[in-house]
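[1] Sharing a sequence plus its predicted fold:
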Amino acid sequence: MPGKYYAPTGGHPGQDHLLTDRAVFTDAYAVIPKGTMRDIVTSFLPFWDDTRLWVIARPLSGFAETFSQYIMEVAPGGGSEQPETDTRAQGVLFVVEGTATLTVDGAIYELKPGGFAYLPPSATWHLHNRAQNTLRFHWIRKLYETVPGLAEPDVIITNEDQITPTVMPDTDGKWTTTRFVDPADLRHDMHVTIVTFEPGAVIPFLETHVMEHGLYVLEGKAVYRLNNDWVEVEAGDYMWLRAFCPQACYAGGPGQFRYLLYKDVNRHMALGGFK
C-alpha cells in the first residue's frame, strides 16, 4: 500500500548530538568542549595524592583576570591535607560525582553530588576521597578582596537540593537561579550559582556587563550567544567570558539546560595609578 514502503533517509543524529566540533578561543570568550578534556591535558598539584585535574580557567592578562577553575578527579584513597597553598585564596567546591570527605576548622562533612562548600581564606581545610568510587568536583579559586569594616565571609556547607531556586522576573518560572550565597551579603566578592532554563526559555537580551564569567554546563544543551557568534553547547562544555562580552542563550530542549556560573561581584573597580 502507498506509504508502507521503506525509503532510506540517511538518518539523523539523536537529539543529544551536536553538529560540529566547537573549541574556540577569541579575544572575548572561549568555548572548551567536553571532548577536549583528555588524559594528555591533565595537570597535577603539590600535596594532592592520587589526584589529577583539568584547568579550565586561569587568570590571563587582558582576558578574564579574577579567578581559576579546576575539575578535580580524586581516586579512592586520594586527597590532600594541604590543598590550598595561597593564604589569600578563597574557594568554592561543587561535587558532581562521588563523595568528598571535607574537614573545615575541625568539623567533618560529607559532600555528595550537588554538595557545595564556600571556604574563606582563613579556613583550615583538607579533603579526601574515603569512598570506593572516583570523586569529581569543581574547585573555583579567587583572591579575596578585603574591605575595611567588612568581616570575612563565613564557611558555607550545603547542597543544591536544600535550596529553593529563585525565579527570574517575567519568565513564568522557566529561568531560575540557585543561589548558595545571599546576594545582599557584601562580604562576598564572588558568587557561584546554578542557572536553570526550561526548554524554550531564553536570556531575552544581550547581557553586557563588567562581571567575568565561567559557565560549566551541568545538564542539557542550548545555543549560546557569545559576542557576535551563536555556538552550540552541551553537558560537559565550558564557556569562559571576559568582562563586557555580550551573551544570551536559547534553551531548545528536550530537557533542562543547567550550568554552574562564576562571577565577581560587590567591589570597586581597581584604578590605575599615575606617576
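    Looks like it came in fine. Keep in mind that what you see is a predicted model, and the values were worked out from it rather than measured.

[2] alpha carbons only for contacts and neighbour counts from here, please
    Fine.

[3] what sits against the nearest residue to residue 125 once chain neighbours are set aside?
    Nearest non-adjacent residue to residue 125, counting by Cα to Cα, 6 or more residues apart in numbering: residue 104, 4.3 Å away. Going by Cα atoms under 8 Å, 6 or more residues apart in numbering, residue 104 touches 123-126.

[4] adding another structure so you can compare the two:
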Amino acid sequence: MSYALPPAGLPAQSDKLTGTAVFTEAYAFLPAGVMRDIVTSFIPNWSGTRAWIIARPLSGFAETFSQYIVEVAAGGGSDRPENNPEAEAVLFVVEGQLDLSNSAGTHVLQEGGYAYLPAGQGWTLHNRSDAKATFHWVRKRYEAVEGLLAPEAFVTSDAENAPIAMPDTHGAWATTRFVEPTDLRHDMHVNIVTFQPGGLIPFEETHVMEHGLYVLEGTAEYLLNRDWVSVGPGDFMWLRAFCPQACRATGDAPFRYLLYKDVNRHAKLPW
C-alpha cells in the first residue's frame, strides 16, 4: 500500500501560481501543492520533527479537532508528545517506521499502522530507523459521559482490517472501520473510505459531524457545499458541520481517504 505525502520543498521560481487552495464559510480545500517547507510548524518536546498543521479548531467553523501531518527524522521523536491531558489521539503512519510505547505496550508501527491513544494516558513515539517517518496525528478533547467507561488504547493497521461495503453499493463504496460504530465510549471515528473507479456518494450528505478528509491515493470529483472540486493524492478537505458533500471517483485506481468525524455525543448547547 502506498500513501500520499506532502511534497515539501519549495516550487521553482519559474513555476506559475496555479494552486487551487480555498477557504470558505463552509469548507477549506488544501491541495497537496501548498504543503511546503515554509508552512511547517515545530512542536514542544519533539526532536527532529516538523508538522503540517492542516486543521485546528476555529470558532464558527470546525471546532472539535486538530489534524497534523508529522515528519520525524531518523533518531527523532518525543518522550512527552502530548501536553493536554484531555486530548485523545489517533496516529496513522503513511511512511517509514515508528516505535510507540503506551498503556497497551510497545509497538512498531509500519506504513499503514494505526493507534488509538486515550486521553490522560502517557505515550512516547520515536523513529529509531535510518530513514524519515511520517504520520497523521488527529487530536480531539475527549467528551466523557457518566456511566460510560473511557475506551482503551489499541494498535492495528490498514492491512489488518477489511473494508466493509456500504449497503446496496456492490462494493463500489466501502469503509475500513477501526472502531465499532455502536461502541459509544468513542466520541470520534478516524476511518478509511474507499471508492472503486466510478463509485460515488449518490446524494448530498448533510450532517452534524465535522470532517477532515486526507486523500491517501486516487482521484475524484468531490462536492463541497456548492462546488465540485477535483481532488487527488495528498489533498486535504476540511468541512464544518452540515456542509453538503458528495463524491464521484475518477481514474482507473481506487480513491481512498482518511476520514475524521465526531460522533456519539449530544450537540453542545450554549448555556
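    Yes, it's here. Since this is a predicted model, take the numbers as computed values, not measurements.

[5] Report the TM-score for the pair.
    Remark: TM-score between the superposed chains equals 0.93 [TM-score structural alignment, normalised by the length of the second structure]; 254 aligned residues with a Cα RMSD of 0.8 Å.

[6] how about the residue nearest to residue 125 of the first structure, what's its match in the second structure?
    By TM-score structural alignment, residue 104 of the first structure lines up with residue 102 in the second structure.

[7] Likewise for residue 216 of the first structure?
    Looks like residue 216 of the first structure aligns to residue 214 there (TM-score structural alignment).

[8] Same question for residue 87 of the first structure.
    In the second structure, residue 87 of the first structure lands on residue 85 (TM-score structural alignment).

[9] need the contact list for the closest residue to that match other than its chain neighbours.
    If the residues on either side of it in the chain are set aside, residue 85 of the second structure comes closest to residue 120, at 4.5 Å by Cα to Cα, 6+ apart. Shown in contact with residue 120 of the second structure (Cα under 8 Å, 6+ apart): 84-88.

[10] taking these one by one, which sit in helices?
    Of the positions in the contacts of residue 120 of the second structure, not one sits in helices, assigned by DSSP state H.

[11] which residue lines up with residue 241 of the second structure in the first structure?
    Using TM-score structural alignment, residue 241 of the second structure sits opposite residue 243 in the first structure.

[12] Now do the alignment partner in the second structure of residue 27 of the first structure against residue 260 of the second structure, distance only.
    Applying TM-score structural alignment, one finds that residue 27 of the first structure aligns to residue 25 in the second structure. The gap separating residue 25 of the second structure from residue 260 of the second structure is 19 Å, by Cα to Cα, to the nearest Å.

[13] In terms of packing, which of those two has more residues around it?
    Between residue 25 of the second structure and residue 260, residue 260 has the larger neighbour count (other Cα atoms under 10 Å), namely 24 against 11.

[14] still on that earlier bit, out of the contacts of residue 120 of the second structure, which are buried?
    The neighbour count (16 or more other Cα atoms under 10 Å) marks 86-88 as buried among these.

[15] Make sure I have this right: the match of residue 216 of the first structure is in a helix.
    No - counting by DSSP: H, G, I helix; E, B strand; the rest coil, residue 214 of the second structure falls outside a helix, being strand.

[16] Tell me how many other residues surround it.
    Using other Cα under 10 Å, residue 214 of the second structure has 28 neighbouring residues.

[17] just to revisit the earlier point, which position in the first structure pairs with the residue nearest to residue 85 of the second structure?
    Aligning on TM-score structural alignment places residue 120 of the second structure opposite residue 122 in the first structure.

[18] For the equivalent of residue 198 of the first structure over in the second structure, give me its contacts.
    When the second structure is aligned by TM-score structural alignment, residue 198 of the first structure is paired with residue 196. Residues near residue 196 of the second structure by Cα under 8 Å, 6+ apart: 171-173, 249, 253-255.

[19] And the strands in the stretch 151-271 of the second structure, which stretches?
    In the stretch 151-271 of the second structure, the strands defined using DSSP state E, counting those that start in this stretch lie at 154-157, 164-165, 173-176, 188-195, 200-205, 211-217, 219-224, 227-231, 236-239, 245-250, 255-262.

[20] Put together TSV for those strands, with distance to residue 80 of the second structure on each row.
    Output for the strands of the stretch 151-271 of the second structure, formatted as TSV (distance: least, Cα to Cα, whole Å):
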stretch	distance to residue 80 of the second structure
strand 154-157	19
strand 164-165	36
strand 173-176	30
strand 188-195	23
strand 200-205	39
strand 211-217	25
strand 219-224	37
strand 227-231	35
strand 236-239	28
strand 245-250	38
strand 255-262	24
